[in-house]
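Student: Take this sequence and fold it.
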Amino acid sequence: MEIDYITTLGLIAGLLSTIAYLPQVIKTWKSKSASDLSWSMLITLCAGIILWLVYATYIQDIPLIAANIVTLLLASIILVLKIKYN
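Tutor: Model prediction:
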């Protein structure tokens, strides 16, 4: 299967958007504090990512599916850490 330029662009965009959460996961993990993170932001973010994942699955967009799975994983880790350290 040949990957076209638009798919490559989507994969790169998804990768960059997704890894943007990694520093927050690391900071929260190391500091053992998530007090600066809003509950409503985290819950809204996770709900939005789930809806993006449903949409991406419906339209069968692999870059969106991959990016949203990883983003949901990272956002969920942050949410779990928020619960654990609260």
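Student: make it CA atoms for all contacts and neighbour counts henceforth
Tutor: Fine.
Student: quick one, helices of this structure?
Tutor: Under the criterion DSSP state H, the chain contains helices at 5-19, 22-31, 39-59, 62-85.
Student: For the ones you listed, state which one has the densest average packing.
Tutor: Here the criterion is mean neighbour count by mean count of other Cα atoms under 10 Å, and of those the winner is helix 62-85, at a mean of 19.
Student: Give me the residues contacting that helix.
Tutor: Outside helix 62-85, the residues within contact range by Cα atoms under 8 Å, 6 or more residues apart in numbering are 7, 10-11, 14-15, 17-19, 21-22, 24-25, 28-29, 32-35, 37, 42-43, 45-46, 49-50, 52-53, 56-57.
Student: repeat for stretch 44-56
Tutor: Residues contacting stretch 44-56 (Cα under 8 Å, 6+ apart): 62, 64-65, 68-69, 71-72, 75-76.
Student: please give me the structure for this one as well, since I'd like to look at both together:
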Amino acid sequence: MMDNFTLIGLMAATCTTLSFVPQVVHILRTGNVEGISLMMYSVFTVGVALWLAYGVVLGDLPVILANLVTLVLASMVLVLTLIKRHRIKRDHPAL
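Tutor: As a prediction, this is how the structure comes out:
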């Protein structure tokens, strides 16, 4: 049986991780990446990868799960933004 602290951790992880889903869906639907900060998402993605490593070392399931999913979603935002901006520069060199 799961203890209350693990349950709270899983609930918190679910909330914070799912907060990235609307951004990924928005980019996939519209292709709009104008408001995305590459520096912020780059630093954030590295931080999440480090949190994931921390969770693995501790064997902390909520930390591992939250950061694994968040790493995937944040990486998607970062990669989609880089791809879209590269295409814009390629197609419109004057911009």
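Student: Which position in the first structure pairs with Tyr54 of the second structure?
Tutor: Tyr54 of the second structure maps onto Tyr55 in the first structure, with residues paired by TM-score structural alignment.
Student: And for Gln23 of the second structure?
Tutor: Counting by TM-score structural alignment, the partner of Gln23 of the second structure is Gln24.
Student: Same check on Met2 of the second structure?
Tutor: Matched by TM-score structural alignment, Met2 of the second structure corresponds to Ile3 in the first structure.
Student: Quick one: neighbours of that match, just the number.
Tutor: Ile3 of the first structure: 7 surrounding residues under other Cα atoms under 10 Å.
Student: what about it, distance to Thr44 of the first structure?
Tutor: The gap separating Ile3 of the first structure from Thr44 of the first structure is 33 Å, by Cα to Cα, to the nearest Å.
Student: What of Ser35 of the first structure?
Tutor: 17 Å.
Student: ok now do Leu11 of the first structure, which residues does it touch?
Tutor: By Cα under 8 Å, 6+ apart, the residues touching Leu11 of the first structure are 63-64, 67.
Student: go with 7 Å
Tutor: Pro63 (Cα atoms under 7 Å, 6 or more residues apart in numbering).
Student: Can you tell me how far it is from Tyr58 of the first structure?
Tutor: Leu11 of the first structure is 18 Å from Tyr58 of the first structure, by Cα to Cα.
Student: same check, this time on Met41 of the first structure
Tutor: Applying Cα to Cα to Met41 of the first structure and Tyr58 of the first structure gives a distance of 25 Å.
Student: do Ile78 of the first structure as well
Tutor: According to Cα to Cα, Ile78 of the first structure and Tyr58 of the first structure sit 27 Å apart.
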